[in-house]
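Asks: Next one to model:
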Amino acid sequence: MNYCIIMPQLVRDADASYMFPIGMAYVSSALKATGRHVLTYNLNYKQGSTQELIGQLLREHNIDVLASGGLTGQYPELREIFEAAKLAKPDVITWVGGGIITASPVPAMEALEYADYGMVGEGEITICELAEAMEGKRELSSVDGLIYRDGEDGKWTLTRPRKEIEDLDVLPFPDYEGFEYDQCLAKANFEFNSEHGGLVSFSRSCPFHCTFCFHPSGTKYRKRSLESILQEVDFLIEHYHIKSLFISDELFSLRKAELGQFCDAMRARGLIYTISLRVDMVSREMLERLKESGCQLVCFGLESADNTILKSMNKHITVEQINQALRMCLELGLPVQGNFIFGDEAETVETYRNTLKWWRAHPEYNIKLGAIFVYPGSILYQNACRRGLITDEVAFIRQGCPQLNVSKLSDDEYRQMLLEISTAVHRGRDPLKDGQITYSEAGLANAKGRCPHCGHENIWINREIFRSVTAMTCVSCNRIIDTYLPDYIDTGLFLQQFQKIRGHKAALWGMISSVEALYQAVPDAWKEDFFLVDSAPQKQGLELHGKVIQSPDVIARENVGLVIITFTSSVSATIYRTIMENYPSVKKILFLGDFLDPNLDL
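Replies: Predicted coordinates for the structure are as follows:
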């Protein structure tokens, strides 16, 4: 049989970066290791529609089985893949795996509609046994971790749960080549400040049970041996010439002896790297060793600056521990990154304002703000179903897991909180010397300036200009520079370019911090006539600097011909697709940064 594994489209723009879905690459390498004929295909950076690309694949390679997978948030892309496959070849067999199935098997399969078989839990062994069943070598019912329709009534059948893989060292390395990892590496992942940075998984799952989290790889925390990890790192250095490393684990955890060996290995290889830690597990000695060995960034799961909320979330940390850990990193010159997420079940006006007050008082830390999303599989999701806040689990997935107010806030208070946190702006603490901004392409810009720490002149390529704080790495001293790029734009040129929207019915889509950064940098731009649009119903109807935020329906109602997307992250691909498919009046789509282009023509 001919098998094909498809990586969903995570970005639409040819220059955007994305987090390589390493779980799919593991599953692919496991199936290939059996000697079967397996075609792999990465939809990212491809020209043409998903339907055209998949139809061509199925015809040219006579595919019998098409597989894909991902998280619940990738539902639209996954459904598009399976629908395209069935339209092109109705008898093709379709498999789906990943967090979307593991979190909520029956509702997910119902929502996906065109998937025949779902793999629940870790997929490396399941996919190989499922292939044996397709080839008539074993019974479907003997394959653990499956969901499929069975019998005349077509009811969903779930086989026994798949046991978690205890020894992760037995797994082959991820199928990097099969999914064009070199192309992914060629796009700098600015989220983690790494250019040509590889991604490696050291462990699976997490020993903690935060209410907002779901662990697709199981409930038991398991770690690879350091020997296996370093073999993979050396493979990436040899084959992909990586210069930095992002450790993708939910929790970086090594014994004291292993930590020393790891640090020595990173120093010997000359790699800079990023890790994720808990604030209650760090010491000054540990952080010193990490920094000396090339650690350039520590990501902390902070979530809140209010102890009532931290307790409600099952975080098992305190604000005092957050302060201590972040202060140690600051004193050692070790940059940090973290998130505060708002809307926990215990959230009140007082608690969310406590966190915002802390955030505003600490611009020295690169802490991002966001709202809690209630994803299938999490404790919050289970509670929301029990409370009747989610009454149709299938519809909830199809709607993209919309934001829910599960907190103690009234709906009006919740709406105001969402707008406040999504548009909040922090100014960077590291001003560039002789900073300049020039337009690059696709809404991105190049930044030039001398490092405020060592004075070395850097050029940073393809940066999102209106992000409130952009973290950039100096190529000389490897220090991360937290700077505010809107400070360096030619505001006169930008306003002149922005005035070109006159005579066009235009809309700005996405009420996030970049919109506030635009307002602060070029307030006169706000005088132009354009609509504010946001997909989140909770923001619609609220005002931002005198303009009312509206639903995307205004585009059709007002015959809008120009839409300006306010950010260039992977989420923008979904907005771009929505516009193309649903709003024929739109003749041109731009990114906010495109107005830095002196040759912009509307």
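
Asks: going forward, measure contacts and count neighbours with C-alpha atoms only.
Replies: Will do.

Asks: So which residues make contact with the helix or strand where residue 417 lies?
Replies: Taking DSSP states H and E as the criterion, residue 417 maps to helix 411-422. Residues outside helix 411-422 that contact it (C-alpha atoms under 8 Å, 6 or more residues apart in numbering) are 343, 349, 352, 369-371, 405, 511-513, 538-539, 542.

Asks: Would you mind giving me the PyMOL syntax to select the buried ones in these?
Replies: Restricted to buried positions by 16 or more other C-alpha atoms under 10 Å, the PyMOL selection for the contacts of helix 411-422 reads:
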select buried, resi 343+352+369+371+405+511+512+513+538+539
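
Asks: Okay, and which of the contacts of helix 411-422 map to helices?
Replies: 349, 352, 513 (DSSP state H).

Asks: For residue 176, state which of these is nearest.
Replies: The shortest approach to residue 176 among the ones in helices among the contacts of helix 411-422 belongs to residue 513, at 34.6 Å (C-alpha to C-alpha).

Asks: Against residue 76, how distant is the closest one?
Replies: Computed as C-alpha to C-alpha, to the nearest Å, the residue 513 to residue 76 distance reads 25 Å.

Asks: still on that earlier bit, buried ones in the helix holding residue 417?
Replies: Quick answer for helix 411-422 (16+ other C-alpha under 10 Å): 414, 415, 417, 418, 419, 420, 421, 422.

Asks: do you know how far the first one is from residue 228?
Replies: Here the distance between residue 414 and residue 228 works out to 47 Å (C-alpha to C-alpha).

Asks: for the last one, same thing?
Replies: Residue 422 sits 41 Å away from residue 228, taking C-alpha to C-alpha as the criterion.

Asks: here's the other one to compare against:
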Amino acid sequence: MKKILLINPPESGIGGRTSPPLGLLYLAAMFPEKDYALEIYDGVILGWEKLLQKINDYKPAIVGITCFTPSRAQVIKLVKIIKERDKSIYIVVGGIHPTIMGEQLLANCPAIDFLVCGEGEYTFKNLCNTLLSGQLDNLPNIDGIAYRHDKNIIFNKKRLPTKNLDLIPFPRWDLINIDDYSKILFPVKKIKINTSGGKIFYVIFSRGCVGQCSFCSVWSFWGGYYHRRPENMMAELQYLYNTYNARNIIFGDDCFTADKEAIAKLCDLIIKNNLKIIFKCSTRTDLLDEELIAKLKKAGCYEIAFGVESGDASILKSLDKKNTLDNTAKTFALLKKYGILSTAMMIIGNIGENYKTINNTIRFLKKIKPDVVASDRGLQILPGTKSYYYCKNKGYMTDDFWLSDKPYKLFDFEFSPNLLEVFEFAVKKQIYLTPWEYFNYIYIFSLRFILRKWRGLMIKIGS
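Replies: The predicted model follows:
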């Protein structure tokens, strides 16, 4: 039986942490064990050396690799190594980066044979069946793939998303060791709930998002928002609870409570079935009300993360957040009332940022008092976003950037990296910036920047 190997590339985790490769687990679920030989290899956990040994020993006919924009350099490195070792292996790359930048990827990386663009489950299965059967004449009939033919790059018809997510089988958790992830996921903090012996599992209730924020590529990939039936989600939770002792759940949805009625029903099912779990999720502050927050708490929700981004109304407007600071303040107050932890995810250094907007952000954070402030220094520019098209139209960057090995571009075109450090420092320390302090900190951080460069140069000379 010919073999399929699904790979999460090495060095694609963030800050030493990673989560289970849920997309690959969903892909694997499309291939019944009795009919296919398939394994998953997570390079983030096991590294390059073991991965290359695995490829040599397993001898797959098809390798499928997931590719996010920040890890595209690792993917390109990996596919080149695989092709150098065995040219007969079909290499298929899927995910958000090949979906948005597919033509550039195929034009510049001949080691890639096929791209899966958009939702992957049915597309990848159809492609594998075609390749394994040798019926290559069927390639033009597979929606959602891209490939080369006679030196031309071919994009087949787009595959429409599966709106009925209940049709997609539950992820194949049996193909990975969940303990590998429980050790490195973010720990549960500040809650008096005993989770000893329980394992952490990622699940998703929905795909896509109802928002279209200017910096986010989710809409470009999914093209909308759709979710499972609460009963189907409950069945998966029950399965994980009984089979794997799952007690700590992380909902990986981009916008968990977009359909408040559906989430309320899911909470009712968790409560009715006496499922003793705790969970965290992410959503928008304008998609919660007190009744739903009370149900979430009763069902086991201990933390909710929100993309607050900024405490300045003009910045929120430029980000197309389509939300208000009042909504956010009310929601954070309700979370405190019901004892649910809050995380405010912030972007420090947005388009149009200055010391006044930073002061407004500091003032707002002091008002809402989140339990956790998770901040990014600088706006991350990613392909397929309005922010990227803004930068292209301004002449700040071109598509050639995505051929570099840098994970993403920080928006530092209208202010220096030193200024981004000042902004981040002020927000973290919650220090208001007066005009005098503003220029004083720029001077201090500029000196630090020069010293770092000088030390780096001395180290190079010394070696």
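
Asks: Okay, helices next: where are they in the stretch 1-150 of structure 1?
Replies: 22-32, 50-61, 75-88, 99-103, 105-112, 124-134 (DSSP state H, counting those that start in this stretch).

Asks: now stretch 290-305 of structure 1: which residue numbers in structure 2?
Replies: Mapping stretch 290-305 of structure 1 onto structure 2 (TM-score structural alignment) gives residues 296-311.

Asks: now the end-to-end length of the matching stretch.
Replies: 26 Å.

Asks: check contacts around the spatially most central residue of structure 2.
Replies: For structure 2, the residue sitting closest to the mean C-alpha position, by C-alpha atoms, centre = their mean, is residue 68 at 8.0 Å. By C-alpha under 8 Å, 6+ apart, the contact set of residue 68 of structure 2 is 95, 96, 97.

Asks: what residue of structure 1 takes the place of residue 176 of structure 2?
Replies: Checking with TM-score structural alignment, residue 176 of structure 2 has residue 179 as its match.

Asks: Next, count neighbours for that match.
Replies: Residue 179 of structure 1: 25 surrounding residues under other C-alpha atoms under 10 Å.

Asks: How about residue 154 of structure 2?
Replies: With other C-alpha under 10 Å as criterion, residue 154 of structure 2 counts 16.

Asks: what comes up buried for stretch 79-94 of structure 2?
Replies: For stretch 79-94 of structure 2, the buried set under the neighbour-count rule, 16+ other C-alpha under 10 Å, comprises 79, 80, 82, 83, 89, 90, 91, 92, 93, 94.

Asks: Nearest to residue 223 of structure 2 among these?
Replies: For these, the nearest to residue 223 of structure 2 is residue 94 (16.6 Å; C-alpha to C-alpha).

Asks: Map the closest one across to structure 1 for me.
Replies: Per TM-score structural alignment, residue 94 of structure 2 is aligned with residue 97.

Asks: Superpose on structure 1 and give me the mean offset of the host helix or strand of residue 240 of structure 2.
Replies: Element membership for residue 240 of structure 2 (DSSP H and E) is helix 230-244. Following the fit onto structure 1, the mean deviation recorded for helix 230-244 of structure 2 is 1.4 Å by mean C-alpha distance after the TM-score superposition for structure 1.

Asks: who does that helix touch, helix- and strand-wise?
Replies: helix 260-272 (3 or more C-alpha pairs under 8 Å, 6 or more residues apart in numbering; DSSP states H and E).

Asks: List of residues touching the helix it packs on?
Replies: Under C-alpha under 8 Å, 6+ apart, the answer for helix 260-272 of structure 2 is 229-231, 233-234, 256-257, 287-288, 292, 295-296, 298-299.

Asks: Neighbour count added to the residues you listed, as a markdown table?
Replies: Shown next, in a markdown table, are these (neighbours: other C-alpha atoms under 10 Å):
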| residue | neighbour count |
| --- | --- |
| 229 | 17 |
| 230 | 20 |
| 231 | 15 |
| 233 | 22 |
| 234 | 20 |
| 256 | 25 |
| 257 | 23 |
| 287 | 16 |
| 288 | 19 |
| 292 | 18 |
| 295 | 19 |
| 296 | 26 |
| 298 | 16 |
| 299 | 23 |
